[in-house]
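Enquirer: Everything below, folded, please.
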Amino acid sequence: MRAEVIEKAYAASWKAHKSPDRPYLVEKISRNEASEVIICFPGSDAVKDWYSQRNFGETKIDLRLFPSLRSIGNDEPALVNEAFSKRFQDILLARPSLADKIEEATSKKKQIVFAGHSSGGAVAILATLWTLEKYKTPKSHGGIPPLCVTFGSPLVGNHIFSHATRRENWSKYFFHYVMRYDIVPRILFAPLSSLDQSFEQISQSFNPRSRSFMSDSVGRASATTTSDFYFTIMSNAATVTSHAAAKLMGSTDSTWETLANFIPLSPYRPFGTYFFCTGNGKLGKKIVITNPNAVLQVLFFSSQLSTEAEAAQVPYRSLTEHKIYGTELQQIAAQNVVHLDQQQLQKLALSEDGAGGSNATINTALTDLGLSPRARLCLRAAAELEVRKSENEEKFKQKKAFVEQRITKELREYREMWEHQRVGFYDGFREHKKPEDFKANVTRLEVAGVWDEIIEKLRSYELPDEFEAKREWIDLGTRCRELVEPLDIANYYRHGRHYEDDASSYMARGRPKRYRYPQRWLEHAERRPQEPNSASCFWAEVEELRYKTGTSGASCRGVKERVERLEAQIKAWNEKGELAKDVFLEGSTLVKWWRTLPPEHKQQSCIKSLIRE
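Expert: Reported below is the predicted structural model:
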């Protein structure tokens, strides 16, 4: 993002901040053929605009507005600050229409820059994500994704929020400026109950309509309140970051987990690119970090006291620094920016005098930011976590060839063997009478073992955030579902694991995560609605309906809707080429069952042309 755009974005954000009665402001970079449009949002000092009834004010995100902000495989929505989410949704309904402004800018191929200062930055984040969701394939809208720049913004969502933005490759569009001591980006580390009535009083110092706005009165006149406010927040931040650091370092000590069961921890986590402004008279010097776990640690350690003498200064400074971003941005030259990428984080010196040569500049910047040896160790651990995630994926890539060989050669040959005998491989495996069936079962278990390992790593977020969005894994998962899952279903019903009630069906109790997860990956990648059933597991529904309607021609009136729904799905899957030809062979369980249905039903069936009488 160009320096001019950042400076204009801040100026516009400050203007919006002083116009809290307007839902948003639209500014252009210049009057003549502006290539960017800045849409900025005002902040708020009211408690209700920061915290809802819950202790930290979090709630599940509205997946109707933000369908990508979830863990795909785990099918778990991100948590978001409820008050910020409500403010954004109110703005969507306000006039003039924000959606119309966005549509106008994208149709003219303008670069939209969403911006905000303080809690206005939180709304800007949600507006950017909403736009990315709305124009997820932006080619028809100029192919220019929106950008977001915030100044002193509080955190917005939890670790799934951060995980999803990295998976979608969206985090690169977000730029957050944070002054070293600014307390606002750290506020939501503390529950509202711990702040008592101090929030309302302290927030007046950055309320444009307050007499205390841009003055020194609040910080000096209420020194005790300011100090208590600062230390309460930082105490909670210490608990959050220490718990996170223990996980980063692979600690086996259960103390932190036990403590977390008794002391509520803030769910909020950073994401995007952070620019930490060191200040200290060095205008323009910034440390840039994109690793979210490293950012979390810096948010805590950079705002710590260096000496006991600072105890009277830093709490006051934590408020005043929230209002001086304009001054800090006056010098934004490239040479004043220190980038801490993955490799540099891994090699950080653990002491102020432990680096020389090319690392000296980085070490000086870390010292200016007040990062202690403990802090630097945590940053290293954050980098090492990403290394472990990549190493885990690499291990599975080595097993990927094994899986592909098993499904593309052995199971395809197995399927072809049964096709030649005019029996589908599902039914052949269900009978389980040939030596080839035993071999296929061994292959099934081998492939399942690899996938179960993958799923376990995904559940604990020990694979790169981008893993579930990578086409190579989506395609492999889809092929495994097509060739291996029917065998799992056949095995389930062959052993009679189902009973009369639906709770014992394969779909309700027996379907493994190794099939559920890849199905969700494919649905998400292709923007399909989530389906409880799929072509790979339709045999389970056939088995259930076969059991319910009986095999002696019993009436299907009791499950008529389910039968018709399955037939419609079979027709659609067949048209898309998602069903193998052996499904409709003479010896197929599907064909045998369908022929037992009442004549009047078969006459009207949408799949009667697929099954020869």
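Enquirer: Only C-alpha atoms from now on, for both contacts and neighbour counts.
Expert: Will do.
Enquirer: quick one: the strands in this protein?
Expert: Under the criterion DSSP state E, the chain contains strands at 25-28, 36-41, 58-60, 70-71, 76-77, 79-81, 111-117, 147-151, 174-179, 273-277, 286-289, 337-340.
Enquirer: I have a second one here; can you model it like the first so I can compare?
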Amino acid sequence: MSNSPPIFCSGLELANLAVSSGLLSQTWDPILKLYRELNQGEQIRFEVYQKPNCTVIAFVTSPNLTKRHLQEEDELVSSAFLSHLHFLCTKSNPTFSIHKAAATLFSSLIDQLTNLKNLISNSAPLIVTGHSVGGSVASLFTLWLLESMNRTEPKRVLCITFGAPLVGDKGLQQAISRNSKWNSCFLHVASNQDLVPRLFVSPHNPNAMQIDSGSVAYQPFGTYLLCSESGYTCVEDPEEVSQLLEAVGSETASNQNRNVELEIFYYTETVKRVEYIVIGQGISELGELKVQRAGTILRLDAVGIKRTQQPLIDNMEKREKFRASKQNVFEDKKLNKMKVYMAYLEWYKKKSMSEKEGYYGYYDSYKYKRFPKDMDVIKYKKRLNEYWKKVVEEAERMPQRENAPLHPRWLYGGTNYRRMVEPLDIADYYSKGSKNYKADGRSEHYKKLEEWLKSDTPTRKPDNRKKLNVSNSLTEDSCFWERVEEALMLCKSLGNGEGDRELTRMNLVTFEEYVMEQIKNYAVSPDIFLEGSSFMRWWREYESITRTFYISKLTDLMKTGKYDKYADGSLDFSAV
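Expert: So this is what the prediction gives:
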């Protein structure tokens, strides 16, 4: 696998969120409290703490036990013996290994943790935390939670560890990074005064350097907040994390006797120092640094590494330049291509409304695919979907904020894409005879883009200015045609005398009201009224069922032909 640095890094935002919101102190304080409650002879303990804005689950181990495990046991145990973590294995990543002591402690608590997992409320944000080897157990418990949460989609969980040793090998790192959300759930705080986070980093721990593939055995994952008395820096690139931890080790008397050097380091002052700078002084030393030598050196100074480490400086600059270049390529060249594809779909939409095309409209022209240009739409739709799925996947790696996680420019582009392309996916879905698109066929990335738009603009009022440009507008509800297709099925069911007739009529009335609301808000494209459209086909079938005795706002609009004025914005709704 390539050692290229990750192109998209959410670590900076994660660290800033944790520090500026006071999460570091909120998670370190329960650890201190738990240490005070730890009974003599007790090896490991966890406790649940209810905070005003979150639930905290903290793990600690006996200091003496911690020293013994870290001094004597650096062995890795294979995933073949870790039944509770088998879900991390895939065809492309069939095995991984975990620090034996951490795996043993986690397994010893599995019955209690199973009960805890079943009791955890989905309403409050959840933070899992731990110190030293307790942090390793916290990481494993978080992974176990994430697997079940991936299926049920409850609240987001965040794991913050303090002074935790590396917990697994390259296989574990890859298993975590394959899921776009998981890697962003971990923030590891490590001080340069604490030996434990760098114990298993080569060459400081030569006994755990190699595995069969010849690579370094222990590998980091997640985001690291590296601290010293001089400052701190945030790193997500796993190779840079390993190099910085190794460099910190070379700066702190690595030739000392390991048994003498290993002392349990407590993070009370470290947390206070970090939060004082970010919150107390109103500045953030975690901020982005430009790709230049001074920026790299400042990052090294922040974690107490001498400026003489030239190979490390050169490598960090090289990887940062790579990230910057790839980001520019992604944002510029790739985005420009997507704009070209969207422009083609805009042209296709206008062409589909012409007499030559049979007045079918955008949706139905694509659904029936009668012309060669329809094949080009298939190609462009596929590429747009691939692009935006990746954008949404990367956005989900970012810490969730109160508002949409996409920058407004991207959210605007994503909204136009969803409104232009999802109707085409709906057309493909129903042309195969399928049903219930929203429940059974809708892609998750569409749901996220719609959810983020709603959170960014929670209240939307009718905008009369939209009627001035309604002829060029896109239908705002990207699932409008799904509703039309389902309404067509209801008409067919009613005409055939199938199912609960009263319930079917009620559902059709609900659809009527929905359509009328969209029309009043100028939220639908006028091509829905083209003679060849599925909407007009629905209307003709519905009119034949309801006949003349049924009157509603929509039937009045349609039977009187007033909808003809919709396209130029001259429709008078007071007369409807």
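Enquirer: what TM-score comes out when they're superposed?
Expert: For this chain pair, the superposition-based TM-score is 0.51 by TM-score structural alignment, normalised by the length of structure 2; 453 aligned residues with a CA RMSD of 7.0 Å.
Enquirer: just to revisit the earlier point, CSV for the strands of structure 1, including distance to residue 528 of structure 1?
Expert: Listed next are those as CSV, based on distance: least, CA to CA, whole Å:
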stretch, distance to residue 528 of structure 1
strand 25-28, 34
strand 36-41, 31
strand 58-60, 22
strand 70-71, 15
strand 76-77, 17
strand 79-81, 23
strand 111-117, 28
strand 147-151, 26
strand 174-179, 27
strand 273-277, 30
strand 286-289, 35
strand 337-340, 38
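Enquirer: and of the ones you listed, who's closest to residue 301 of structure 1?
Expert: Each of those was scored for nearness to residue 301 of structure 1 using CA to CA, and the closest is strand 273-277 (11.9 Å).
Enquirer: picking up where we left off before, can you list the strands of structure 1 in CSV and add distance to residue 387 of structure 1 and mean neighbour count?
Expert: Formatted as CSV, the strands of structure 1 follow (distance: least, CA to CA, whole Å; neighbours: other CA atoms under 10 Å):
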stretch, distance to residue 387 of structure 1, mean neighbour count
strand 25-28, 42, 18
strand 36-41, 37, 26
strand 58-60, 30, 20
strand 70-71, 21, 22
strand 76-77, 25, 17
strand 79-81, 26, 24
strand 111-117, 33, 28
strand 147-151, 28, 28
strand 174-179, 23, 24
strand 273-277, 19, 23
strand 286-289, 16, 24
strand 337-340, 15, 18
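Enquirer: Show me the one of those that comes nearest residue 393 of structure 1.
Expert: strand 70-71 (17.6 Å).
Enquirer: That closest one aligns to what range in structure 2?
Expert: Under the alignment (TM-score structural alignment), strand 70-71 of structure 1 falls on nothing in structure 2.
Enquirer: Could you list which residues are in contact with the equivalent of residue 521 of structure 1 over in structure 2?
Expert: In structure 2, the residue matched to residue 521 of structure 1 (TM-score structural alignment) is residue 449. Residues counted as contacts of residue 449 of structure 2 (CA atoms under 8 Å, 6 or more residues apart in numbering) are 392, 411, 414-415, 418.
Enquirer: try it again with 6 Å
Expert: Not one residue lies near residue 449 of structure 2 by CA atoms under 6 Å, 6 or more residues apart in numbering.
Enquirer: So what does residue 218 of structure 1 match up with in structure 2?
Expert: Match for residue 218 of structure 1 (TM-score structural alignment): no aligned residue.
Enquirer: how much space between residue 218 of structure 1 and residue 226 of structure 1?
Expert: Going from residue 218 of structure 1 to residue 226 of structure 1 by CA to CA, to the nearest Å gives 8 Å.
Enquirer: Helices of the stretch 251-400 of structure 1, residue ranges please.
Expert: Under the criterion DSSP state H, counting those that start in this stretch, the stretch 251-400 of structure 1 contains helices at 255-262, 292-301, 314-320, 325-328, 342-346, 360-368, 373-405.
Enquirer: Identify whichever of the ones you listed lies nearest to residue 498 of structure 1.
Expert: Residue 498 of structure 1 lies closest to helix 373-405 among the helices of the stretch 251-400 of structure 1, at 29.1 Å (CA to CA).
Enquirer: Show me which positions of the closest one end up buried.
Expert: In terms of neighbour count (16 or more other CA atoms under 10 Å), helix 373-405 of structure 1 has its buried residues at 375-387, 389-390, 392-393, 396, 400, 403.
Enquirer: and what of stretch 545-556 of structure 1?
Expert: For stretch 545-556 of structure 1, the neighbour count (16+ other CA under 10 Å) marks 545-546, 548-549, 556 as buried.
Enquirer: State the distance from the residue minimising distance to the centre of structure 2 to residue 182 of structure 2.
Expert: The residue lying closest to the centre of structure 2 (CA atoms, centre = their mean) is residue 396, at 1.6 Å. Computed with CA to CA, the distance linking residue 396 of structure 2 and residue 182 of structure 2 is 10 Å.
Enquirer: Also residue 123 of structure 2?
Expert: In terms of CA to CA, residue 123 of structure 2 sits 20 Å off from residue 182 of structure 2.
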